[in-house]
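Asks: What shape does this take:
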Amino acid sequence: MKRFVFVATFVVWLCWAPTASAQYVWQYVTREQAIQKVREIVGDDAAPVEVQYIAPPSLRLGVEALHRLRCNNWEFFICAFNINHWRWTWYYFLDESFYDEPFSEEMLRRRATLSEQEAVAIASSYMQTHYPLPELLNHIEVRSGGGIGRIPAEYTVYFWQRLPNGVYGPSWCRVDVDRVYGRVTGAGCVYYPLLVSTIPILTPEQAFAAAAQQLGLVNAEAGVVDRLFVMYPDPFGWQTLVYRLTVYGDRPGHVWLGYGCAVDAFTGTLLGWDILHGSTQQKGKPIRNTAASREQPVKVDWDGRPVHLNRPALDIGGDAYFWVGYLMAGGERSGLRWYKNGECIVVTGRGQVRLQARQSRYSIAGRQMQASKAPQLIRGRLYVPIEMMRQVLGADIRYDRAKQCVFVRTRE
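Replies: Here you go, the predicted model:
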């Protein structure tokens, strides 16, 4: 089978403002660029760099593909498709000389001598030096961690991009500072341009209800909205706006529990969840109007590995549907225009695709096509059936309804 590779490119803004967005450009980071980035971070153009793993450019686009390198007993992870998304950790067990004095009772007594303000100053200096656009990061949070044995206690300082409306952007920086010597023992940098609307369509109450319904909770109660934030781009380059919140309730076969959830602020889709530790005694506000939705998110398996999509595929009437923007994969000058009458024009790698909500006829580069099912308008977004994805992308895509999973195969 001929390989196809999804290439994300910038597009025009959608005409429907509340969900306007554009695609992020994933750019492959070569071996030489990764080595140079490590030397730039450590501040030594001649530093010896050991390459442990270089992710090939054929891997699925996204934040999961990582280069791994080591320098001066520091281990670096660099996103293979974004050189401004990286982190490093100091391996204390490989570097006995990191401390000026041996492990001792005196060192234990001096564990917490560094104040939080001093740690923030050290971390701020590091961030200003290493972050590509430090002026973006205007909100600071500090967390304190205890030390174990030879490892000192440390402060972790987070620098967030926070917008005037309180929404957290997709860019941030983390710096670890040990509380004994005031040294930076780890750091992370995440930078992506903001390419999605920061105005949610769903209210927090609607987001709570959507999470409870999709988790199947009985007697559900709302907890708190921890934050509203822009999620990093998915493999296709698309961002989305997300509520991070907690809900409580009973599930069949489970005791009363709390759940930490990520809910799409435009559609209410549950993007992820986890059980909260020690949540059995918590109580919240009763959730009302949790009527079931007819569409269910489905998983996507890409060459044997699960894929996170910021706009998940949906099961509609027993068939899998994808958001129309994903038709643009592979287009060098991709674009998406959406009109209020339900018509959509998509510029793809195979030419211009014209389609209409609830109409099964569509065209590719002027050639008329007929699908067995029509695109559907779901909560303000147009979704196309899986057969249109196959036809436009030329990909091996199939849906297993029993497993609620779409399988994408790009390898021979």
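Asks: From here on, just use CA atoms for contacts and neighbour counts.
Replies: Fine.
Asks: Could you look up the next helix or strand downstream of the biggest helix by length in the chain?
Replies: Counting residues, the longest helix in the chain under DSSP state H turns out to be helix 116-130. In the C-terminal direction, the helix or strand that comes right after helix 116-130 (DSSP states H and E) is strand 139-145.
Asks: For that next one, buried residues please.
Replies: Neighbour-count burial for strand 139-145, counted by 16 or more other Cα atoms under 10 Å, picks out 140, 142.
Asks: Would you mind pulling up the elements that it packs against?
Replies: strand 154-162 (3 or more Cα pairs under 8 Å, 6 or more residues apart in numbering; DSSP states H and E).
Asks: which strands and helices sit next to the strand it packs on?
Replies: Strand 154-162 packs on helix 116-130, strand 139-145, strand 168-178, going by 3+ Cα pairs under 8 Å, 6+ apart.
Asks: Need the contact partners of the shortest one.
Replies: When contacts are defined by Cα atoms under 8 Å, 6 or more residues apart in numbering, strand 139-145 is touched by residues 116, 120, 153-162.
Asks: One more, please, to line up against the first structure:
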Amino acid sequence: MIEKKDISLEKTVLVGIITKEQDDVKSKEYLDELEFLTYTAGGEVLKRFTQKMVMPNPKTFIGTGKMEDVRQYVEVHEVGTVIFDDELSPAQERNISKILNCKVLDRTNLILDIFAQRAQTSYARTQVELAQCEYLLPRLKGMWTHLERQKGGIGMRGPGETEIETDRRIVRDKISLLKKKIKAIDKQMAVQRGNRGKLVRVALVGYTNVGKSTLMNVISKSEVFAENKLFATLDTTVRKVVIGNLPFLMSDTVGFIRKLPTQLVESFKSTLDEVREADLLLHVVDISHSNFEEHIESVNNILTDIESLGKPTIMVFNKIDAYKPEPFDDTDLIEERTSAHFSIEEWQRTWMHKVGDKALFISALNKENLDRFRKRVYKEVRKIHVQRFPYNEFLYPDVEEI
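Replies: Predicted structure coming up:
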């Protein structure tokens, strides 16, 4: 996945913890994802450090002994950046930076950096800048203490402000301006959405890198940017799609991720209006990922946050071409068969049992089962359209006729 000899990649080290809530397996999965995030941001992971803890150390996140191991490794291998899998408090970040004497990032900071790289439009850049400012504000003290002008003492007790206070005011003013700018763009976008008329709206949602943009390209015959990296798409893309002779609008939205920074959820809520105002959600899932069920849960949590979980939804299990169940030896009396050994057919039965006929299994890349996908989407869109325009019922044939 990562070119280990690519000299353009920044040398990094990852740090995570193992707790009661986050066992060895889950910790490894989170660090795997953190490594993919690091690669997406332009980094090369040289080593991972993990420590078993009841709870994170309030001063340095990990214990002093493990921190010394990290410090020695960073020094010997000339590592430029150490990335922690959980969000660090401003105090933790300051303390760790003093010990390691290198750049220290947490998962939130890393995701914000990727969003900043990926933002193409003025709107996306404004949203990312707002999230970065809100993340930066409580951390200014550690970054600017060397610039303080007021030291106190004789002759220094009058009015005035320190450099840190000036910078806080500047950042607060910037946040206020960015919020006003987003509000103005939101009004324009609301007008655009209103001008689309009463066409049925379908939104693609899902975890990052599950193939939403690839599916959008195949269905709408458009050229939405798609890449095997996290957060390839930040800006919502809307295309008019026609199945049979029924037109509707399909939007491709930003991918979700577990531990998504709260600042990003807040600043990107307006982008997610496409999801909130959609009539039908296509929840795309990468079934080839070993932890796809937790991805579904993460997406559902964010849909709950934006009050969209109850919308009509079709579960679209993508990448069936890449799915490989773990081999199972039924002669082994000790080994227990789990869902990791399920075949695609068994997963189909499992999800058909959970959501009825609202589960589809496709490969957008290889165009497998896309005919069935189109018919299922047509059926749901037609149902919504006929409810909205009852007199149009005979204009659009039943799904069996298309």
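Asks: Just give the TM-score of the two.
Replies: Laid over one another, the chains give 0.26 as their TM-score (TM-score structural alignment, normalised by the length of structure 2), with 181 aligned residues with a Cα RMSD of 7.5 Å.
Asks: picking up where we left off before, out of the helices and strands packed on strand 154-162 of structure 1, which is the most enclosed?
Replies: Highest mean neighbour count of those: strand 168-178, a mean of 24 (counted as mean count of other Cα atoms under 10 Å).
Asks: Tell me the helix or strand right after the strand or helix carrying residue 30 of structure 2.
Replies: Element membership of residue 30 of structure 2, judged by DSSP H and E, is helix 24-41. Next helix or strand after helix 24-41 of structure 2 toward the C-terminus (DSSP H and E): strand 43-52.
Asks: Could you list the buried residues of that following strand?
Replies: 43-45, 48-52.
Asks: just these now: which is nearest residue 134 of structure 2?
Replies: Using Cα to Cα, residue 43 comes nearest to residue 134 of structure 2 of the buried residues of strand 43-52 of structure 2, at 24.5 Å.
Asks: Please report how far that closest one lies from residue 372 of structure 2.
Replies: Counting by Cα to Cα, to the nearest Å, the separation of residue 43 of structure 2 from residue 372 of structure 2 is 40 Å.
Asks: now do residue 82 of structure 2
Replies: 47 Å.
Asks: Which of these two has more residues huddled nearby?
Replies: residue 82 (24 against 13; other Cα atoms under 10 Å).
Asks: contacting residues around the more buried one?
Replies: Residue 82 of structure 2 neighbours (Cα under 8 Å, 6+ apart): 12-15, 102-105.
Asks: are any of the residues you listed buried, and which?
Replies: 12-15, 102, 104-105.
Asks: Would you check which pair of these lies furthest apart?
Replies: Going by Cα to Cα, the pair spanning these furthest: 15 and 102, at 14.1 Å.
Asks: quick one: the strands in structure 2?
Replies: If DSSP state E is used as the criterion, the strands of structure 2 fall at 10-18, 43-52, 81-84, 103-106, 201-206, 237-243, 246-252, 280-286, 313-318, 359-361.
Asks: Pick the most buried one from those strands.
Replies: Mean neighbours per residue, mean count of other Cα under 10 Å, is largest over the strands of structure 2 for strand 201-206, with a mean of 27.
Asks: helices and strands around that one, which ones?
Replies: Using 3+ Cα pairs under 8 Å, 6+ apart, strand 201-206 of structure 2 is in contact with helix 212-220, strand 246-252, helix 273-276, strand 280-286, helix 292-305.
Asks: which strands and helices sit next to the second one?
Replies: When contacts are defined as 3+ Cα pairs under 8 Å, 6+ apart, strand 246-252 of structure 2 sits against strand 201-206, helix 212-220, strand 237-243, helix 370-388.
Asks: can I get these in TSV with distance to residue 263 of structure 2?
Replies: Output for those, formatted as TSV (distance: least, Cα to Cα, whole Å):
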stretch	distance to residue 263 of structure 2
strand 201-206	19
helix 212-220	24
strand 237-243	22
helix 370-388	34
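Asks: closest one to residue 72 of structure 2 among those?
Replies: Judging these by Cα to Cα, what sits closest to residue 72 of structure 2 is strand 201-206, at 40.2 Å.
Asks: Output the helices and strands packed on strand 201-206 of structure 2 in TSV; the columns should cover distance to residue 122 of structure 2.
Replies: Converted to TSV, those look like this (distance: least, Cα to Cα, whole Å):
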stretch	distance to residue 122 of structure 2
helix 212-220	21
strand 246-252	18
helix 273-276	17
strand 280-286	26
helix 292-305	24
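Asks: quick one, longest strand in structure 1?
Replies: strand 218-231.
Asks: what angle separates the following helix or strand past it from strand 168-178?
Replies: Using DSSP H and E, the helix or strand that follows strand 218-231 of structure 1 in sequence is strand 240-250. Angle between the axes of strand 240-250 of structure 1 and strand 168-178 is 80 degrees (criterion: axes from the mean of the first three to the mean of the last three Cα atoms, to 10 degrees).
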